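A.B. asks: Sequence and computational prediction follow.
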Amino acid sequence: MFHSFYKTKEWAFWAYGGGALLILCLWMQVEMSVAINTWYGDFYNLLQTAADYKDKPDEGIALFFSKLIGFDYLINNFEGQPSFLIIAFPYVLLAIITNWFTRIYGLRWREAMTFNFIPRWRTVEDEIEGASQRIQEDCNRFARIVESLGLQVVRAIMTLIAFIPILWDFSSKVDIPIIRDIEGSLVWGSLLVSVGGLLISWLVGIKLPGLEYNNQRVEAAFRKDLVLAEDNKEQYAKQETLFELFTGIRFNYHRLYWHYGYFDLWLNIYDQFMVIVPYLIMGPGLFTGLITLGTMVQISNAFQKVHGGFALFLHNWTTITELRSIYRRLHEFEHNLRRFEKPVLDSPQSV
C-alpha cells in the first residue's frame, strides 16, 4: 500500500513533490485563519462600541462596512488591517485548488497500488478471497480516505503550531479561581478534554472496526455471486441463495447501525458541550472588564481551532474505523500475494 507509492522511483515525484505542494497550500490556509482570528477582535470590538456612534452614524456605518468589504488594505500597499473580504476570498480560492489537487493526489496513489497489485495477482494460481474487490474497491476507498484524513492531519498539526501560542497568551485573561493560576490553562484544558473525549470514544466504539470488517466479508460474498451470475444465471443466480446472503448483510448492518447509534449519541453530546466550554471559562471576564467582546470571540475561535486539532481523531472516528477495516483487508491481500505469487518476468509499463 505505502511501498508502491512512496518507495518507487516511478511515483517519487508525485508522492513527495505533490505532498510538499499540499503542505505549502495548507500552511497558507492556516496563516489566513490566523489573520481572520485577528480580524474577529477588531470587528466585534467595533460592534460592542456601536452605541458610541449614535451621534455620528455615518462614520460608524462606513467603518463597519470597511471592516467587512473594504479595499483600503490593498490601496495602502498592504498596510493596516485587511477586511474580511480581502482575507476570505483568497482563502476560498486556495481551498478549492487544494481540495482539487488532493483528489488528484489520492487518484495517483490508487493508480500506484493498482499497478502494483495487478501483475502480482495475475501470477497467482490459488484463489484469493475477494481479490477483485481488494484491487478495485478497497484500493479506491483506501486512497480516498487517506487523501481526506491525511489532509486533515497535516492541517491540524499546522493549526496547532499557529494557534497554540495565541491561546497560550489568552490564558492570562482567565478570571476563574485555580484555573487562572495555571500558565497556559486554555491550552491544557483543550488538550485534557480532547484526550478524555478520545479515550471515551475508543471505549464506546471499540466494536466498530470488527463489525465493519465482517460487514465487508458478507458484502463480498453477495457481490461475488452476482458477478458470477452475469455469465451463468442458472447456476449462480439462485433466488434462495441470494436472499440468504442478503439476509446476512441485513443482520450485519442492523448490528453495525445499533453500535453507531450510541456512538453518535456520545459524539453529539460531546460536541455540543465543547461549544460552550470557552464561554464557561472566559465569560466572567466580560463582566469584570478583563476582556472585551472582540477578545472573547477571538479566544472562542482559537480554542475551537486548538481543540479541533487535538480532537481530530475523535471527530473522524467512524472514518478511521472504516480505514482500519480496509487496511486489514488489503494487508491480508498483500500477505496472500506474497504467499502465492510467482516471479514476474515482464510486467506491463504504467501509463
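C.D. replies: Cool, the structure landed. Everything quoted here is computed from the prediction, not taken from an experiment. Residues are numbered from 1 along each chain as shown.

A.B. asks: contacts, neighbours, all on C-alpha from now
C.D. replies: Noted.

A.B. asks: and Phe303, what does it touch?
C.D. replies: Residues in contact with Phe303, defined by C-alpha atoms under 8 Å, 6 or more residues apart in numbering, are 167, 186-187, 190, 278.

A.B. asks: ok, of those, which one's closest to Leu267?
C.D. replies: For the contacts of Phe303, the closest approach to Leu267 (C-alpha to C-alpha) belongs to Ser190, at 16.2 Å.

A.B. asks: Would you confirm that that closest one contacts Gly308?
C.D. replies: No - judged on C-alpha atoms under 8 Å, Ser190 makes no contact with Gly308 at a distance of 9.0 Å.

A.B. asks: more neighbours, the two?
C.D. replies: Ser190 (24 against 19; other C-alpha atoms under 10 Å).

A.B. asks: Which helix or strand contains the more buried one?
C.D. replies: helix 185-204 (DSSP states H and E).

A.B. asks: Report all helices and strands that that helix contacts.
C.D. replies: When contacts are defined as 3 or more C-alpha pairs under 8 Å, 6 or more residues apart in numbering; DSSP states H and E, helix 185-204 packs onto helix 139-170, helix 239-288, helix 293-310, helix 312-315.

A.B. asks: one more structure, for comparison:
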Amino acid sequence: MFHSFFPQPKAFFISATIWSIVCIFAWYFIGEPSAVSLGFGPPPADAQPPIGLGYFIMPDNLFFYAYFLLCTGLFCGFWNLKARNHPWANWSIWGSALIILVTYFGVQVSVAINNWRRPFGDLLQNALSKQPGVTVENFYSLIIIFAQIAFLSIFIGALTDFFTSHYIFRWRQAMNDFYMSKWEKLRHIEGASQRVQEDTMRFSSTLETLGISLINSVMTLVVFLPILFALSSYVSELPFVGEVPHALFWLAIFWSIFGTVLLAVTGIKLPGLNFKNQRVEAAYRKELVYGEDHEDRAQPPTVKELFSNVRRNYFRMYFHYLYFNVVRYLYVQADAIFLITMLVPTIVAGKITYGIYQQIATAFGQVSNSFQYLVNSWTTIIELLSIHKRLKAFEAAIDDEPLPSIDRHYLEQEPGTIHKDG
C-alpha cells in the first residue's frame, strides 16, 4: 500500500512528523523573533490587519512563506537524493509537498476572510441600527474585497483539485503495478480482483482525503489558536463557571476532546463490521460469477447461505449505526448552539459588537473543528480501516505470511470459497 508509492514509508512519515515538529518550534523560538528583528514582524495587536489581498503580502506573512518553503525544500531535497531510484519519488515526495503548501494557503484564505468579517459585521450592525455615515459604497467596497479573496481561492482550488486527481491516480497505479507483479501469489485470495481494481483506488483517495484534512487541522490550529487566544480578551465570564482566563481557548479544547472521545467510544465496533461487510459481499459476488460458467456453482442452498451472511451483517451494521448516529447527531446539534450559549453573559453585557462576534465564531469554529478531526472524519476513517484490512491480506500473501485472522475465519466459514496459499 505504501511501499509501492513512497520510498521507505515508515522512515519517510516518521521523519516528516519529526521535521514538522522541529520546524514549528524553530519558527516560534527562532524564526518569528528573527522576523521581528529584521523588520518583518506582525502589526501591533490592537491594529486591524489589512482587509483583502493585502493580507497575503504582509511582511510577516512573506517572511513565513520563505521559511515554509525553505523547510519543505530541505526535507524534500534530502529524500529526493535518498530515493532517487524510486520510480514514484517525484510524485510521492514533491507532490505531497505541493499539496501541503496549497493546504496552508487554504488556511490563509480562512484568516483573510475572518479579518474581513469584523468590518463587514460592524458595518451591517451600524446600518441596521441606522447609525449615521453608512453608505452604499461602504458595502460594495467590502463585497468587492470578499470577491477578490474568493476568486483567488477558487482559482487555486480548481488547479489543486486537478493536480490531486492525478496524484491519487498515480498512487493507485503504483499499487496496481506492484500487486500485478505478484499476481500469482494473490489471485487465490477471496475477492482478489476487486481488491486490485477497486480497493486500491478507494484506499489512495480516502487516505489522501484524510491526510489533507489532518494537515489542514494542524495548520489551522497553528494559525488560529493565537487568534482565538487574543479574542479571548473580549470574553471573561462563562455561564455556571464565572470568570475564566482565556475562556474561548479552553472552551474549544474541552468541547473538542469531549466530542472526539464520545464518538470514538460509541463507534468502536464499526470498522470491523464494515470490513466484514466487504468480505461477505465479495464471497456472494464471487459465487455468482462462478455460477455464470459452472452449472454446479451458485446452487440455491449455497447462494441462500451466502446471502444470509450478507443480510445478517447488514442488519448488525444498521443496529450499531443507529445508536452511533443518535450520539453523532446530538453532538452536532449541541455544537451548533454551544458557543452562543457560552457567550450569553458577554453578549448581554454588550462587551462585543456583531463584527467581533463574527470573528469569535469563525475562530472558535476553526479551532474546535481542527481539534474534532476524529469526530469529523470518523466515518471516513472507518471506511479506510476496512479497506486497509482487505489489502493487508495481499501484504501477507506477498510476504508468505499467514493471512489475517478475519480472512482465515471467512475462508473456513463461507461455502463456495476456493483458496490456495501463495
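C.D. replies: The structure has been received and is ready for your questions. Bear in mind the structure is a predicted one, so any value in this text is a computation, not a measurement.

A.B. asks: TM-score of the superposition?
C.D. replies: Taking TM-score structural alignment, normalised by the length of structure 1 as the basis, the two superposed chains have a TM-score of 0.86; 323 aligned residues with a C-alpha RMSD of 2.1 Å.

A.B. asks: Check the gap between the aligned residue in structure 1 for Leu330 of structure 2 and Val204 of structure 1 for me.
C.D. replies: Counting by TM-score structural alignment, Leu330 of structure 2 corresponds to Ile269 in structure 1. Distance, Ile269 of structure 1 to Val204 of structure 1, by C-alpha to C-alpha, to the nearest Å: 13 Å.

A.B. asks: Looking at these two, which is more packed in?
C.D. replies: Val204 (17 against 10).

A.B. asks: How about the more buried one: what's its closest non-neighbour residue?
C.D. replies: Phe263 (6.0 Å; C-alpha to C-alpha, 6 or more residues apart in numbering).

A.B. asks: okay, and stretch 280-292 of structure 2 goes to which residues in structure 1?
C.D. replies: Under TM-score structural alignment, the match for stretch 280-292 of structure 2 in structure 1 covers residues 218-230.

A.B. asks: Would you mind identifying the next helix or strand past the lengthiest helix in structure 2?
C.D. replies: Determined from DSSP state H, the single longest helix within structure 2 is helix 136-181. As assigned by DSSP H and E, the chain's next helix or strand after helix 136-181 of structure 2 is helix 183-186.

A.B. asks: Check which residues of that following helix are buried.
C.D. replies: 183, 185-186 (16 or more other C-alpha atoms under 10 Å).

A.B. asks: roughly how far apart are the match of Leu330 of structure 2 and Gly197 of structure 1?
C.D. replies: 11 Å.

A.B. asks: could you say which helix or strand contains Glu322 of structure 1?
C.D. replies: helix 317-340.

A.B. asks: Show me what that helix packs onto, helices and strands only.
C.D. replies: Short answer (3+ C-alpha pairs under 8 Å, 6+ apart): helix 317-340 of structure 1 packs on helix 139-170, helix 208-229.

A.B. asks: What is the burial count for the closest residue to Glu243 of structure 2 other than its chain neighbours?
C.D. replies: Nearest non-adjacent residue to Glu243 of structure 2, counting by C-alpha to C-alpha, 6+ apart: Glu237, 4.2 Å away. Neighbour count of Glu237 of structure 2, defined by other C-alpha under 10 Å: 19.

A.B. asks: Nice, that's everything, thank you.
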